[in-house]
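Peer 1: Output the structure for:
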Amino acid sequence: MSKDILMIVGDFGEDYEIMVPYQALEMVGHSVDAVCPDKESGETVKTAIHDFRGDQTYMETRGHDFELNATMAEIDPSEYDALCVPGGRAPEYLRTYDAVIEAVQHFFESDKPVASLCHGPQILAAAGVLDGYEMTAYPAVRAECEAAGCSWVDGVVRDRNLVTGQAWPDHPEWLAAFLELLGDEINHTEPAAADD
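Peer 2: Have a look, this model is predicted:
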């Protein structure tokens, strides 16, 4: 059954963490409204690509322009079945918007499915909704997640209505867990072995 999903994005959110979930959720029949505070439907956010090349942290390069298809000031979180909060640099400033915090709190107060990845849990921590959850995020934000009351677990984690992952390499497992939470049937199969 198709679900209406709210995705909160912003400038320099992680490209893969916005594009891949948006397209995958739409591909299986869900409707995704991507919004950003202070921007309207039809405007774009600039994304960033974070790559891991053996340094102590990730390298950031310019990604794509991602077009918003809804206006945050006009949406009502109660009309959505689930929430997706990607990572990247955007969460560090998105968490300063009251509308973002209130939207996140609605999904937790209503026990609706929430998926968050990488730095996205910075918004959840700011919203004060992580107390008592087992979860993960990008390892560099572990301290602020734990300060918000969660128990840290490495790898993709599903605890009640919340699915979290550490970064875009977690997409297959993270998206599968979110789709299962949404009520989609997921068939886990091993990839076919390549012929030698």
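
Peer 1: only C-alpha atoms for contact and neighbour calcs from this point on.
Peer 2: OK.

Peer 1: can you map out the strands along this structure?
Peer 2: For the chain, the strands defined by DSSP state E occupy 4-8, 13-14, 31-35, 44-51, 59-67, 82-85, 114-117, 134-135, 151-152, 157-159, 162-165.

Peer 1: dump the residue contacts of M1.
Peer 2: 183-184 (CA atoms under 8 Å, 6 or more residues apart in numbering).

Peer 1: separation between it and D65?
Peer 2: 30 Å (CA to CA, to the nearest Å).

Peer 1: One more: T47?
Peer 2: For T47, the distance to D65 equals 6 Å [CA to CA].

Peer 1: Looking at these two, which one has more neighbours?
Peer 2: Taking other CA atoms under 10 Å, T47 and D65 do not tie; T47 has more neighbours (26 against 15).

Peer 1: Tell me, how many residues neighbour A48?
Peer 2: 24.

Peer 1: OK, contacts around it?
Peer 2: So A48 contacts 12-15, 60-64, 88 (CA under 8 Å, 6+ apart).

Peer 1: all helices in this protein, in order from the N-terminus.
Peer 2: 15-27, 91-94, 98-109, 121-127, 142-147, 171-181 (DSSP state H).

Peer 1: right, so of those, which gets closest to G165?
Peer 2: Shortest distance between G165 and these, using CA to CA, is found for helix 171-181: 6.0 Å.

Peer 1: buried ones in that closest one?
Peer 2: For helix 171-181, a neighbour-count test (16 or more other CA atoms under 10 Å) marks 171, 173-179, 181 as buried.

Peer 1: Let's compare: structure for the following, please.
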Amino acid sequence: MAKKILMIVGDFVEDYEAMVPMQILQTMGHQVDTVCPDKKPGEWVATAIHDFEGHQTYSEKPGHRFAITADFESVSVSEYDALVLPGGRAPEYLRLNDRVIEIVKQFDAEQKPIAAICHGPQILAAAGVLVGKQCSCYPAVQYEVAAGGGQYIQPAASMDSAHTHGHLVTAPAWPAHPAWMRAFLDVLEG
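Peer 2: Okay, here's the model as predicted:
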């Protein structure tokens, strides 16, 4: 049965963590609405591509234009079955938006599936929804997960693992897409 899924993005969202999950979910027949504060349908956000090339941290390269398909100001959580929070640099400022936090809290309160990857859990921590929950994320975000009352789940060395805790499905970075999306689809369809 097709579901309606909300994805919150912003400029310099990680390209793979927005585009690939959206395409996977659409391939499975689900509708994915992409929104961004201060952006309207038909506009776009710039993405960044983060890669693991042997440096002390990931590198960043210009990505693509990622289309906004729905109006952020009109979001009604009751119309959606699930939420996706990609990573990249966008979560660090999206978490400062009161409406983003309100939306996340409502999805959590209603126990609707939430998928977050990489830096996406920064938004979960800011929303206060990690208390007593296990959460995987990019390793640099582990301190925010802990400060937000969550238990950090360390990813496999290959960064390709996902973790499910109730309605929350999290992963460390885009190499985890197969595991992350498989687990999210299990929760979504469960």
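
Peer 1: what about the counterpart of A171 of the second structure in the first structure, distance to P121 of the first structure?
Peer 2: Taking TM-score structural alignment, the alignment pairs A171 of the second structure with G165 from the first structure. G165 of the first structure is 9 Å from P121 of the first structure, where distance means CA to CA.

Peer 1: Now do the shared contacts for those two.
Peer 2: With CA under 8 Å, 6+ apart, G165 of the first structure and P121 have common neighbours A137.

Peer 1: still on that earlier bit, list the contacts for the match of A171 of the second structure?
Peer 2: Per CA under 8 Å, 6+ apart, neighbours of G165 of the first structure: 116-118, 135-138, 155-157, 171, 174.

Peer 1: Specify which member of those is nearest to G149 of the first structure.
Peer 2: For these, the nearest to G149 of the first structure is M135 (10.3 Å; CA to CA).

Peer 1: Quick check: that closest one vs Y97 of the first structure, distance?
Peer 2: 23 Å.

Peer 1: for T164 of the first structure, same thing?
Peer 2: 22 Å.

Peer 1: From the neighbour counts alone, determine which of the two ranks first.
Peer 2: Per other CA under 10 Å, whichever of T164 of the first structure and Y97 has more neighbours is T164, with 32 against 12.

Peer 1: Neighbours of the closest residue to H119 of the second structure other than its chain neighbours, how many?
Peer 2: Closest residue to H119 of the second structure apart from its sequence neighbours, by CA to CA, 6 or more residues apart in numbering: G87 at 4.3 Å. Per other CA under 10 Å, the neighbour tally for G87 of the second structure reads 31.

Peer 1: Tell me who's in contact with G13 of the first structure.
Peer 2: Counting by CA under 8 Å, 6+ apart, G13 of the first structure makes contact with 46-48, 86-91.

Peer 1: ok, now how distant is the spatially most central residue of the second structure from E102 of the second structure?
Peer 2: Nearest to the geometric centre of the second structure sits L85, at 1.7 Å (CA atoms, centre = their mean). Relative to E102 of the second structure, L85 of the second structure is positioned 14 Å away (CA to CA).

Peer 1: what's the answer for W180 of the second structure, then?
Peer 2: W180 of the second structure is 24 Å from E102 of the second structure, by CA to CA.

Peer 1: and if you look at K39 of the second structure?
Peer 2: 18 Å.

Peer 1: between these two, who's got more neighbours?
Peer 2: Neighbour tally, K39 of the second structure and E102, criterion other CA under 10 Å: the higher count belongs to K39, 18 against 13.

Peer 1: Might one say that that one is in contact with S74?
Peer 2: No - K39 of the second structure is not in contact with S74 according to CA atoms under 8 Å; the separation is 11.6 Å.

Peer 1: quick revisit: relative to L25 of the first structure, which of the strands of the first structure is closest?
Peer 2: Distance to L25 of the first structure, taken as CA to CA, is lowest for strand 31-35 among those, at 7.2 Å.

Peer 1: The closest one: average distance to aligned residues in the second structure?
Peer 2: Compared with the second structure after the fit, strand 31-35 of the first structure shows a mean deviation of 0.3 Å (mean CA distance after the TM-score superposition for the first structure).

Peer 1: can you list the residues that contact that strand?
Peer 2: Contacts with strand 31-35 of the first structure, where a contact means CA under 8 Å, 6+ apart, come from 2-10, 22, 25-26, 41, 68-72.

Peer 1: If anything else comes up later, I'll come back, but that's it for now.
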